[in-house]
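S.K.: Output the structure for:
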Amino acid sequence: MPIARLTTVAWSLSAVAVGMLLVGCSASVSVGNSEPKLSSDKLATTVSEKLAGTTGRPKPDITCPEDLVGKVGTTTRCTLTAKDGSTLGVSVKVTSVDGKQINFDIKADDTASPAPN
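M.R.: Sure, this is the predicted structure:
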């Protein structure tokens, strides 16, 4: 039975990875403070909504470890966690800042990491 489980997990990860490979999208948010910065929670929500809108799938569970500073070229890494516990890295890069509006690109990694045992 371990082989069947491995095959199922591998297939599940492949499905997640393929779905995310199609994701290369952009987002834009306005922030209300004097220094343009997007909180990690708001960033995670925005990335989740954008990925769901792009893939046509339910909003994924996204966590982002840090706030996104509104400075062109700034990057951060978020993590998408699938229902089976597998994870996929998601890169976020600031492309432009217009006043208090931060524009950024979102790109999911090509391969997922399996769920911990």
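S.K.: From now on I want contacts and neighbour counts done on CA atoms only, so please keep to that.
M.R.: OK.
S.K.: Now the most centrally placed residue in the chain: closest residue in space, sequence neighbours ignored.
M.R.: Geometric centre of the chain, nearest residue: Val90, 4.0 Å, by CA atoms, centre = their mean. Distance criterion CA to CA, 6 or more residues apart in numbering; nearest residue to Val90, sequence neighbours excluded, is Ala108 at 4.2 Å.
S.K.: here's the other one to compare against:
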Amino acid sequence: MTTRAAALAPVLAAAALALTSCGAEVPTDELSEQVTSSLAEQVGQEPDEVDCPDPLPAEEGSEVRCTLTDGGTSYGVTVTSAGEQDGEVSFEVLVDEQPQE
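M.R.: So this is what the prediction gives:
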């Protein structure tokens, strides 16, 4: 595991996103960008890539799985909605402790 990848696992970060007009969910591209930003704020560096293939529903407790790749090592990431308030979805990001095989 690289030093950068080690710094990212395990990480718990929190953020809030504005809802888009397409409904009560955060689109995949925006979610991937915000997860990347949240992790960078938490550990002081951005991962090489975060891929979130599914949108995050605004409903509290909703979860999606993403994949974080950094330095050639991939980790699973769980993004959990903390609910929507005033047009923003708050969420938590939890990086798996062990890399994916």
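S.K.: Give me the distance between the residue nearest to Val90 of the first structure and Gly32 of the first structure.
M.R.: Distance of Ala108 of the first structure to Gly32 of the first structure, computed by CA to CA, to the nearest Å: 28 Å.
S.K.: Same check on Ala4 of the first structure?
M.R.: According to CA to CA, Ala4 of the first structure and Gly32 of the first structure sit 51 Å apart.
S.K.: What span of the first structure is the longest helix seen in the second structure aligned with?
M.R.: As assigned by DSSP state H, the longest helix anywhere in the second structure is helix 28-43. Using TM-score structural alignment, helix 28-43 of the second structure lines up with residues 40-55 of the first structure.
S.K.: Identify each buried residue in that stretch, please.
M.R.: Residues of stretch 40-55 of the first structure classed as buried: 40, 42-52, 54 (neighbour count, 16 or more other CA atoms under 10 Å).
S.K.: That stretch vs the second structure, average offset?
M.R.: With mean CA distance after the TM-score superposition for the first structure, stretch 40-55 of the first structure departs from the second structure by a mean of 0.5 Å once superposed.
S.K.: Just checking the distance from that stretch to the centre of its chain.
M.R.: 7 Å (CA atoms, centre = their mean, to the nearest Å).
S.K.: Check whether Thr8 of the first structure sits in a helix, strand or coil.
M.R.: helix (DSSP: H, G, I helix; E, B strand; the rest coil).
S.K.: and it, what pairs with it in the second structure?
M.R.: By TM-score structural alignment, Thr8 of the first structure lines up with nothing at all.
S.K.: No further queries at this time; thank you.
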